[in-house]
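> Quick one, fold the following:
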Amino acid sequence: MRTFIAVCLLLVPTIAVAEDTGVSITPDVVYGHKDGLALTFDVFTPKHDAKGIGILFMVSGGWYSHWAPPEQVQGLFKPLTDKGFTVFAVRHGSSPRYGIPDAVSDVRRSVRFIRKNADKYKIDPNRLGVFGMSAGGHLSLMLGTTADEGNPDDKAPVGRFSDRVQAVVAFVAPTDLTIMVKDHPQRLPAYANFPALDLGMKEAESHSPLKYVTPDDAPTLLLAGAKDALVPIDHSRKIQAEFDAKKIPNQLIEYENSGHGFVPEDMQQAVTEMAAWFEKHLAEQ
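Now for the predicted structure:
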């Protein structure tokens, strides 16, 4: 379990942590509270040539969300910060204490908070992207498919802001949770190791991005390993078919030699594709 989570969080073995000081790090920004606990993210801001584009990274593997010193994970974001993107590494209420509905609610709040404070972070509130790996990819797709414009009557000011993102990149992402919960007769045995998947069928359906695809969804890039035995590639293929049917800009790139964790050359190419996707869909119009 812990090995799998580590792979999900550190899927870029070919990118070393940067010694360069071209990025300013703001750690542990509090975007909300849950049961007396702080919900936090770290901000990685380019010191030069920042483009005003915000990219959220979902810190999630198996719907566990772990803290690490931001200096140690800075290399994961270097391909993005080098292009002038400001990156927000968002942590959610973690399994096993908190489940998938909590994680979805938390990351939705993080988008609202970042949009509310866009001036502070010197980003355009209408140019936000999100990416994640495995469970983080699932959360990214939930943001891309279930956004709302905020509630103008919400008592909490942050709730009045939209949680909509303008571009999504999802690595090896579960898209249909109904086939991953215990009530499904063909559930893979490995899913019993993930407490967050202890959901009823109706709750699983209500947190499956495959069920929510509509024509106003964000442009989405899907990156998947053809040999993935944990999240089979059909998850990505099925949601791509829905995106195509709804005429949503999308692309699925399948890596024939990779499984749930990409081989180094595939990961390097996938990261390049991710950066290009964000450049294409978040550039100023």
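> can we go C-alpha only for contacts and neighbour counts from here?
Will do.
> So which elements touch the lengthiest strand in the chain?
In the chain, assigned by DSSP state E, the strand with the most residues is strand 23-34. Strand 23-34 sits against strand 37-46, helix 70-81, helix 100-116, with contacts defined as 3 or more CA pairs under 8 Å, 6 or more residues apart in numbering; DSSP states H and E.
> run this one through as well so I can compare:
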Amino acid sequence: MTMRNRLITTVTAACALAAALTACSAESGGTPARAASPTACPREAAPTAPPHGGGGGTAKGGAVPVAKTVKPTDTRTSTVVEATGPQIRCGRTGLSSHQDIVYAAPVTRGRKTELKLDLQVPEGAGAKPLVVYIPGGGFVLADRKANLAQRTYVAEQGYAVASITYRTSADGATYRDGVADVKSAVRFLRAHADQYGFDAAKVAVWGQSAGGYLAAMAGTTNGDRRFDIGDHLDRSSEVQAVVDEFGASDLARVADDFDAATRKTYNAPGSFINAYVFGPGSRRTVVGDPAARAASDPASHIDARTAPFILLQGDDDRIVSPSQSLILADALKAAGTDATRYVIKGAGHGDMAFLGDPDAGAPWSTRKVMDTITGFLDARLGGAR
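This is a model prediction of the structure:
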């Protein structure tokens, strides 16, 4: 397969994956969003064009990097959550919405990219703690419009929630650029905290899938100035808490729990993982490069400044091996960092409805799971309400 075709394949796969993780409809202008009474936070329909990209399984109409099998995960040091009960509901709180805010304009391989964020801020007196949401997308897409329902729910609990775009391999970027972008967003938002009404001293990152990986990297590199590039360098990029939902950690082992065909696809030169580590066109692999493997692993960066974590992963995740969250949680605990791993029983990799199950994403939008996240934020950011 040519490099161009591989890129098209990966982009198509990530498009569907990002769409599958998207929730609700587009935000409504820049005015407060209200509802007469609480209403369910609906998920958007699953993508009609299935992803295409190798791996052990196939979706209806095309192949995706989805494993045929997944090993049972070790839960002895984790909290198992039965994701039952009511779904989240929106509309209890008025929110001010600010969209298309340019937070950075980095140059990648000679091309400038305007990076934007959308921001939701609860109405009411007092500066709100800030949560920076980092969307998934297979390291190829980063749709800041994604997952609106869950973002809105968190905002309605008393948090300013900023959803960001970051550079991906489609921009010719690597994970170093992605981490730098997250930190640029944190610095920008701190510089504009008074303008938008949030507390610059209380900042968390919350990511899903590829975004979970970048959130983990941001939280474990607190104080590492090598990733602070761009504007507002007089502001801190450190975060006070990390929410990592089904994110990768050791990129050489993302497919460890899967069947042999899926492992081969993930570890191949030019795979979506290797492209985001080494850049487009490289034939190097994380498995074959110990130095690159260590540099791209959040666990390698843990030190006394690392933020507290919660890690959430489904035990039926067939995109990122469930053992990925266990590896990182164990490393955090061994270093004395506060970390709790939650295993969501029966859950997959977010909303994978395009595989034929329209309720695949339901566990992740239950009150039980979302209140686990907001409870952690309340504890670590000093409370929002």
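> And the TM-score between them?
Overlay of the two chains. TM-score (TM-score structural alignment, normalised by the length of structure 1): 0.85; 275 aligned residues with a CA RMSD of 2.9 Å.
> before we move on, back to that, the helices and strands packed on strand 23-34 of structure 1: which one's closest to residue 245 of structure 1?
With respect to residue 245 of structure 1, and counting by CA to CA, the nearest of those is helix 100-116 at 25.2 Å.
> Report the angle between that closest one and strand 23-34.
For helix 100-116 of structure 1 against strand 23-34, the angle by axes from the mean of the first three to the mean of the last three CA atoms, to 10 degrees is 130 degrees.
> Just send the helices and strands packed on strand 23-34 of structure 1 back as CSV, with distance to residue 17 of structure 1 and mean neighbour count too.
Output for these, formatted as CSV (distance: least, CA to CA, whole Å; neighbours: other CA atoms under 10 Å):
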stretch, distance to residue 17 of structure 1, mean neighbour count
strand 37-46, 13, 21
helix 70-81, 4, 19
helix 100-116, 25, 22
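> who wins for proximity to residue 150 of structure 1 among the ones you listed?
Of all these, helix 100-116 sits nearest to residue 150 of structure 1, with 8.0 Å by CA to CA.
> just to revisit the earlier point, show me which parts of the longest strand of structure 1 are buried, residue by residue.
Going by neighbour count (16 or more other CA atoms under 10 Å), the buried part of strand 23-34 of structure 1 is 23, 25, 27-28, 31-32.
> Name the nearest of these relative to residue 140 of structure 1.
residue 31 (17.6 Å).
> Quick check: that closest one touching residue 37?
No - Residue 31 of structure 1 lies out of contact with residue 37 (CA atoms under 8 Å); the separation is 11.0 Å.
> returning to that earlier point: got TSV for the helices and strands packed on strand 23-34 of structure 1, with distance to residue 52 of structure 1 too?
Listed next are these as TSV, based on distance: least, CA to CA, whole Å:
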stretch	distance to residue 52 of structure 1
strand 37-46	10
helix 70-81	11
helix 100-116	12
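> what angle do the longest helix along structure 1 and helix 70-81 make?
In structure 1, taking DSSP state H as the definition, the longest helix is helix 264-282. Orientation check (the same axes, to 10 degrees): helix 264-282 of structure 1 against helix 70-81 gives 60 degrees.
> List the buried residues in helix 264-282 of structure 1.
Residues 266-268, 270-271, 273-275, 277-279, 281-282 are the ones in helix 264-282 of structure 1 that count as buried (16+ other CA under 10 Å).
> Stretch 190-208 of structure 2 too?
Going by neighbour count (16+ other CA under 10 Å), the buried part of stretch 190-208 of structure 2 is 190-191, 193, 196-200, 202-208.
> Compute the first-to-last residue distance for that stretch.
Chord length of stretch 190-208 of structure 2, first to last residue, is 22 Å (CA to CA, to the nearest Å).
> so where in structure 1 does that stretch end up aligned?
Using TM-score structural alignment, stretch 190-208 of structure 2 lines up with residues 115-133 of structure 1.
> go on, stretch 315-330 of structure 2?
With TM-score structural alignment as the criterion, stretch 315-330 of structure 2 aligns to 226-241.
> Please name the nearest non-neighbouring residue to residue 26 of structure 1.
residue 43 (4.9 Å; CA to CA, 6 or more residues apart in numbering).
> Could you find the counterpart of the one you found in structure 2?
In structure 2, residue 43 of structure 1 lands on residue 119 (TM-score structural alignment).
> I'd say its match and residue 162 touch.
Yes - counting by CA under 8 Å, residue 119 of structure 2 does reach residue 162; the two are 4.3 Å apart.
> I appreciate the help and will end here.
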